[in-house]
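Enquirer: after the sequence you'll find the predicted model.
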Amino acid sequence: MQVTVDVKGETTHEVDLPKPTYADVLRAVDLSPHEVSVLVDGRPVPEDQPVESSEVTVLRLIKGG
């Protein structure tokens, strides 16, 4: 499944994974579920849920400075 991952305020990635969960998508873009929230249509989704949308938004919860 091809998924567009928009990391808000940073980058956009295109990933192609067979039957991914949201945690798989995060790993593909080198992010940890401990540092981000994944949103679909503006609503948070659990990391262990299978991906059902071709577009996801990722919000970073912790950002170093």
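Expert: That came in fine, so what should we check first? Numbering: from 1, shown residues only.
Enquirer: okay, CA-based contacts and neighbour counts for the rest of this
Expert: Will do.
Enquirer: thinking Pro46 is in contact with Leu26, fair?
Expert: No. Using C-alpha atoms under 8 Å, Pro46 makes no contact with Leu26, being 11.9 Å away.
Enquirer: want to compare, so here's the second one:
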Amino acid sequence: MRVTVEVVGEGVHEFDVESASYADLLERVDLSPHEVSVMVDGRPVPEDQPVETDHVTVLRLVQGG
């Protein structure tokens, strides 16, 4: 499945994935689950849940100090 990962304010990435979790997608865009929230259809999803959608939005929760 082809998945579009939109990191709000930073860009859009596309990946072909099979049997991946949302944490796997975060790793591909070099982000930690501790610094972001993964959203599907406007709702947060657990990072360990399998990817079952073709569009994911990632919101950064922590930026510079």
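Expert: It's in. Here the structure is a predicted model, which is why all the values come from computation and not from measurement.
Enquirer: please state their TM-score.
Expert: Remark: TM-score between the superposed chains equals 0.93 [TM-score structural alignment, normalised by the length of the first structure]; 65 aligned residues with a C-alpha RMSD of 1.0 Å.
Enquirer: so for Pro46 and Leu26 of the first structure, which sits in the more crowded spot?
Expert: Shown here are Pro46 of the first structure and Leu26; by other C-alpha atoms under 10 Å, Leu26 has more neighbours (20 against 14).
Enquirer: am I right that that one sits in a strand?
Expert: No. Looking at Leu26 of the first structure with DSSP: H, G, I helix; E, B strand; the rest coil, it is helix, so not inside a strand.
Enquirer: and the closest residue to it other than its chain neighbours, how far is that from Val58 of the first structure?
Expert: Setting aside the residues directly before and after it, Leu26 of the first structure is nearest to Ser32 in space (C-alpha to C-alpha, 6 or more residues apart in numbering), at 6.4 Å. The gap separating Ser32 of the first structure from Val58 of the first structure is 11 Å, by C-alpha to C-alpha, to the nearest Å.
Enquirer: next, the buried residues of stretch 35-45 of the first structure.
Expert: Residues of stretch 35-45 of the first structure classed as buried by neighbour count (16 or more other C-alpha atoms under 10 Å): Val36, Ser37, Val38, Leu39, Val45.
Enquirer: nearest residue to the fourth one other than its sequence neighbours?
Expert: Spatial nearest neighbour of Leu39 of the first structure, excluding adjacent residues (C-alpha to C-alpha, 6+ apart): Thr57 at 5.1 Å.
Enquirer: the helices in the second structure, which residues?
Expert: 22-28 (DSSP state H).
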